Every structure is written in structure tokens, then in C-alpha cells.
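Novice: quick one, fold the following:
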Amino acid sequence: MRPPAFWSDRRGGGWPARLLSPAAALYALATARRMRRPGWRAPIPVLCCGNLTAGGTGKTTLALDLGARLLARGRAVHFLTRGYGGRLRGPLRVDPARHTAADVGDEALLLAQLAPCHVSADRAAGARAAIAAGADCLVMDDGFQNPGLHQDMPLLVIDGAGGFGSRHVLPAGPLREPVAAGCSRARAAILIGDDETGALAQLPASLPVLRADLAMQDAAPLLAGRPAVAFAGIGRPGKFFDGLRRQDITLAACVPFPDHYPYRAQDIRRLRALAARHGAALLTTAKDAIRLPNYIHRDIITIGVHLTWPQPTAPDHLLDLFANTMKTQPGP
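Specialist: Presented below is the predicted three-dimensional model:
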């Protein structure tokens, strides 16, 4: 399902948010109580790419970026994720040759293309499985509000375009917890894109902020002059469509789907018919391509994304701090 429009209302969400404020207060209280429980401290360091809002902010893209940098440093990094959208609770190690997005979720399959990835609703159990498989550090994709596993470096990912929405807690707004509560646990925040909503003004001055931009693969050479029908089922499909427009791609149609949408045969037929009507190519994201049946892969063009850093040394400085936690971890 798509988030309600009042969640993104920067004026506060109006009467729906006021009506839901008692439920939001209870949700925030329950989260605060849950987060006071101590988690299992792994004998290897744990980095978490999390956020404060429901929906996509770029957590997986950041996890892939930092994971690649840790691999380049010679670390035996493993990924850990809940496997959102998949039916298996784990703990299990993702096998891209055997598991599908319906099994483990699209994000887990993307992560497993880079390094071993473990799916586990119980993060501590997943961490133990990763350690047994040879991990010397863990990168968690999401789980900032999960207290089961101690996080040595919790990072807050902020989408510059969406920010904190109406700044209310679920269900009155998109926040999983109040901004101040989340920031009190974070080691740093990573702002992806320009701060279009004033989110940075909500952060404490003591919290370090790193800036990154989402760079999209150049689609023009892949299209060879053809128009495109773009479709996406991610947190904010408009981000994908806007990125294509900035490349001056001729978009015959843009078709948004809900986040983590499980594509069905009728969706494929609809997209193919739309592309045929316009003489266009089908374009989608890497996350969406993983959720598509194999038989349509020959008919679509997948556009990848990655992070760029205005200060190129910033992520490596962050990982230097993370490396220091490796040196101070207790033995197993």
C-alpha cells in the first residue's frame, strides 16, 4: 500500500494527524520501552544503516556502498537484514541461485550479489549465523529500531526530498520514533540528496552529518534513441522517474507501484502493451528487476544507482571509526 498523503504534509498533517495523535503517542511509547532492552553484543562489530521513517530512504544503497569499501579493506563483511517482503524468517544465508524475492525479499538478493547476506527476523540469531560462516564485521540493512542486536555504529539515513514528512510518529505520520529519540542513539546521519524539507534543522548540532547523492546509470546509450515506459515499485517511484527526466529521457509513460510490489502476470501484460503502444522500451530499477519473473528480463532495461560523495573521504573516515570498534571488541 502507498503511504497516505498527509504523512508528507510539511505543515503537520492536518486533521488526520491530530485525530491519530493518541495512537501515535502510544506507538512512540512502545518503541521507547522496546529500545531500552539491552541487545546481544556480538564479538564482531555491527554497523547499521537505518532510518527514522517508514519507506525507502536509500538504506540498501548505503549498505552496498559501505560494504564494498569494507571488502576493499580486506574485511570479511556479511550483510544482515530482516528480508522485508519475503516469507522466510530465517536465520538463513541467502542463495541467489535458489531463493527468490518472494522467499527473502528484493533487498536481500541485491546485497547477496556483493557479499554473503543473512536473513533473520531475530537479528541476534542472524548475527550468530554470520559469525559461524566467517564474518568479521556485519552491515545491517535496516533494524535501527530493533534492540535485539547491539549496534556499534548506528547510522541514520535521511532522504533529502522526503525528510521526516509531517514529523509525526506512526500512524499520524511516517516516523518510526521521534526524531530526538532516534538521534540520541545515532553515531552519524547520512543525508542523501539536497535537504528539501529542512530535515537537518531537526537534528542536534552534536550529530555528525555526511552528505551523499544518488547517481543513476546513464540510460540514454541503452535506449538508442527510443522513448521509454518507466515503472518502479520502490519507496518513492517519483525519484526514479525524475532521475530519468534529468537525463532528458523521453518518457512515454511512468507507472508507479507500491514499495516491494510483487509483480503479477497481468502487470507484465499491461506494461508490455503500454510499451508496444508507444514503441518504447521498458525501464525499471535493479530492485524491481529482482522481483520480476525471468521471462520478462529480456524485454526490460535495468537502471542501476550508486552513491557519490561530495567529500570523497567522508565515508572512509566513517569506516576508520568503525575499524576502531573492531580493535576494541571483546573476544567470543
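Novice: CA atoms for contacts and neighbours, from now on please.
Specialist: Will do.
Novice: can you show me the strands along the stretch 51-200 of the chain?
Specialist: Ranges of strands in the stretch 51-200 of the chain, per DSSP state E, counting those that start in this stretch, are 77-81, 92-93, 117-119, 137-141, 153-159, 188-192.
Novice: make CSV out of these and add mean neighbour count.
Specialist: Output for these, formatted as CSV (neighbours: other C-alpha atoms under 10 Å):
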stretch, mean neighbour count
strand 77-81, 29
strand 92-93, 20
strand 117-119, 30
strand 137-141, 26
strand 153-159, 25
strand 188-192, 22
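Novice: please generate a structure for the following sequence too, so the two can be compared:
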Amino acid sequence: MREPDFWWRKPGIAAWLLSPLAWIYGAISGWRMRHAGWRSDVPVICVGNFTLGGTGKTPSAIAIGAILAAGGDRPFFLTRGYGGRLAGPIRVDPASHRAADVGDEPLLLARHHPTIVSRDRPAGAEMARAAGATVIVMDDGLQNPSLHKDLSIAVVDARRGFGNARVFPAGPLRAPLAMQFAQAHAILLIGKGAAAGPVSELARTYRRPLLRAQLEPARDAAKAIGRRKALAFAGIGDPEKFFMTLASAGIEATIEESFSDHHPYSEDEAARILARCESQKLVPVTTEKDAVRLFGQDGARGRLAAVAKVIPVTLILEEPDLLRKLVSKPIAGR
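Specialist: Here you go, the predicted structure:
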């Protein structure tokens, strides 16, 4: 689904007209969130967000996995595998699975640590425990009550914040903001932008620790493009964030093409991107998530996957020791 623009502006007539549906959706979401979940024998750290769309959850989960592994733990990632056909529980094999099987984000996570896809999160957590996990890092699921979380970190984009602060479909919130803050133990604010101040103030109001971080593009990947002009394409929660990342790395994107989150590229779309790049002498540039959706495909999609330059991003924390202390508490308490 491509998110509507009015979600990210001051509430207007569209948000007002959708308010009755938003009230119903918010009431149901809030009711579900109050239920106690099944408690795993190993601690569960949830990396979620308050809104629909992308905020940087996956690179945040990867950063947390790295911190846990450096401390001697064996983290497993747990995700529902949005966009994949397999319900699980199943352990992701990057060598044989494709995005159509398990989703794009699990393939990225599995490059770093063992990853379980399961729409039934307790079943996925049990598989991870049986396979030797000492801690589970759950990518998304802040609003899902099925599995008890020992620590929940809500990731917020400093540029977009909470949008118009209305619940879906009147706005981007997955549930009323107060209910979601009650579930989150800490806030991870990524980037810089107009929403940073209001988000920081709310974190103080709800007495939640606030961590700050930036998403930085891989220097080697950006350097390889050099001064060549690019056609940037992205089917993620916030394509504009990717385009801004390219600009900050000195990459000039003459053409920017946005698609909906987890977009499955068609042959015609891939062929059109290739044709535009060839006719205008542009380098196709995309995200890791988009690249894994193209990987293993035939025809134009396979050719696009072969020539597209991928720009990975890494989460850089301003206070890594604070996050290290937060994630160590649930493990020490078990």
C-alpha cells in the first residue's frame, strides 16, 4: 500500500472524514495490546515503531544484534516475513530462499544472525530457543500481544515523526499514541528533522529513555558510483529518506522513482528502468531491500539486479553505551 500524503500533514478534511474508522481501529488495537503474551524461556527484545511505513527498524535490529553478539550472546532474529508466502516457523536460508518465500527484510537479517520467519510469533520464538538462541530480537511486533517482550524499543524517524498523529486510516499511527508509549520501554530517534523536538518532549513526558542515531550509507558503495549520475529507485516505507541519503553521500540522482513498501517489481517496470538508464547514461541505484526482491529473478529483473548499485546503510548510535545497557538488562534479569 502506498501511504497517502495527508498522513504527514496537519489534519485536514480527509483525516476528519476517516476519524470514525480510526476510532474503531484504535479501540481494537488498544484492546489487543493490553493482553498478556506467551513468555519465552529466553528474553525477547522487540524493535518496533508507532507508525505504518519505514522508520529504520531493520538496521536498528541489526545494530542491536551486533551489540548482543559482541557481549557473548547468540541472538536470533524473529520476524513475520511480510510479503513472503511461507507462514513458518521456518529458519531463513539466504542461499535458497527468495523474497517471495520469506519477505525481503528476513533475507537482510539472515546475513547477520540466524533468522526465523513465523506469523505465529510464540512458535517462532520456541524454534529459536530450541536452535540455541540466548536472546531473541523481534523485528516489528510492538502492537502484537502474542509474545511477551522483555524490552520494547520504538524507532521514530526524526523527519516525519508521528505525522498528523492520527490513527489509521486517518493517519499513520498503528494505535493511539498514549497506548503505544505505555508499551515502549525506550525511544530510538533516527536522523535529524522537525519532529525531533516534539518526539524528545513526549519521551520526557512519558519518562522513556531517548536514544539518538543516524543512518549512514556505506562509503565504499557510494565511492564506486563516483561522479556518474544515477537513477534512484526504492520501494520502501519512506523512499524520500533513501533519496536524501544518496544526496548526503554526494550521489546525484537525476531521476528518482518511488514505489510502495515491499513492492514486487514487474518485468515491465524493470525493463523501463533499464531503458531509461541506457538512454540517459544513468547508473541504477537502489536499497538493499529492493535488491533482495530482484535477486534470483529472470529476464529484465535479473538484468536489473546484476547492474544496479546497492547502497547499504548502517545505524550509527550517538550513545552506544546507553543502548548496550538497555539490551543487557533483560538478559541479566533472566
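Novice: among the strands of the stretch 51-200 of structure 1, which comes closest to residue 23 of structure 1?
Specialist: The closest of the strands of the stretch 51-200 of structure 1 to residue 23 of structure 1 is strand 153-159. By C-alpha to C-alpha, the value is 24.4 Å.
Novice: corresponding residues in structure 2 for the closest one?
Specialist: Using TM-score structural alignment, strand 153-159 of structure 1 lines up with residues 151-157 of structure 2.
Novice: distance of residue 213 of structure 2 from residue 185 of structure 2?
Specialist: 17 Å (C-alpha to C-alpha, to the nearest Å).
Novice: do the same with residue 118 of structure 2
Specialist: To residue 185 of structure 2, residue 118 of structure 2 is 24 Å away according to C-alpha to C-alpha.
Novice: residue 39 of structure 1 -> structure 2?
Specialist: So, by TM-score structural alignment, residue 39 of structure 1 is matched to residue 37.
Novice: one more: residue 107 of structure 1?
Specialist: Aligned by TM-score structural alignment, residue 107 of structure 1 pairs with residue 105 of structure 2.
Novice: how deep is that match tucked in, by neighbour count?
Specialist: Residue 105 of structure 2 has 25 neighbouring residues, counting by other C-alpha atoms under 10 Å.
Novice: grab the nearest non-local neighbour of it.
Specialist: Using C-alpha to C-alpha, 6 or more residues apart in numbering and skipping residues adjacent in sequence, the residue nearest residue 105 of structure 2 is residue 289, 6.5 Å away.
Novice: for the one you found, helix, strand, or coil?
Specialist: helix (DSSP: H, G, I helix; E, B strand; the rest coil).
Novice: which residues touch the aligned partner of it in structure 1?
Specialist: Under the alignment (TM-score structural alignment), residue 289 of structure 2 pairs with residue 287 of structure 1. Neighbouring residues of residue 287 of structure 1 by C-alpha atoms under 8 Å, 6 or more residues apart in numbering: 106-107, 110, 234.
Novice: same check on residue 299 of structure 1?
Specialist: Going by C-alpha under 8 Å, 6+ apart, residue 299 of structure 1 touches 281-282.
Novice: which one in structure 2 is aligned with it?
Specialist: Using TM-score structural alignment as the criterion, residue 299 of structure 1 maps onto residue 307 of structure 2.
Novice: residue 16 of structure 1 too?
Specialist: Under the alignment (TM-score structural alignment), residue 16 of structure 1 pairs with residue 14 in structure 2.
Novice: what does residue 173 of structure 1 give?
Specialist: Matched to structure 2 by TM-score structural alignment, residue 173 of structure 1 sits across from residue 171.
Novice: isn't that match up against residue 164?
Specialist: Yes: assessed by C-alpha atoms under 8 Å, residue 171 of structure 2 is found in contact with residue 164 at 6.0 Å.
Novice: look at those two and report which has more neighbours.
Specialist: More neighbours surround residue 171 than the other of residue 171 of structure 2 and residue 164, with 28 against 19 (other C-alpha under 10 Å).
Novice: what's the closest non-adjacent residue to the more buried one?
Specialist: Sequence neighbours aside, residue 7 is the residue nearest to residue 171 of structure 2 in space, at 4.6 Å (criterion: C-alpha to C-alpha, 6+ apart).
Novice: that concludes my questions; thank you for your assistance.
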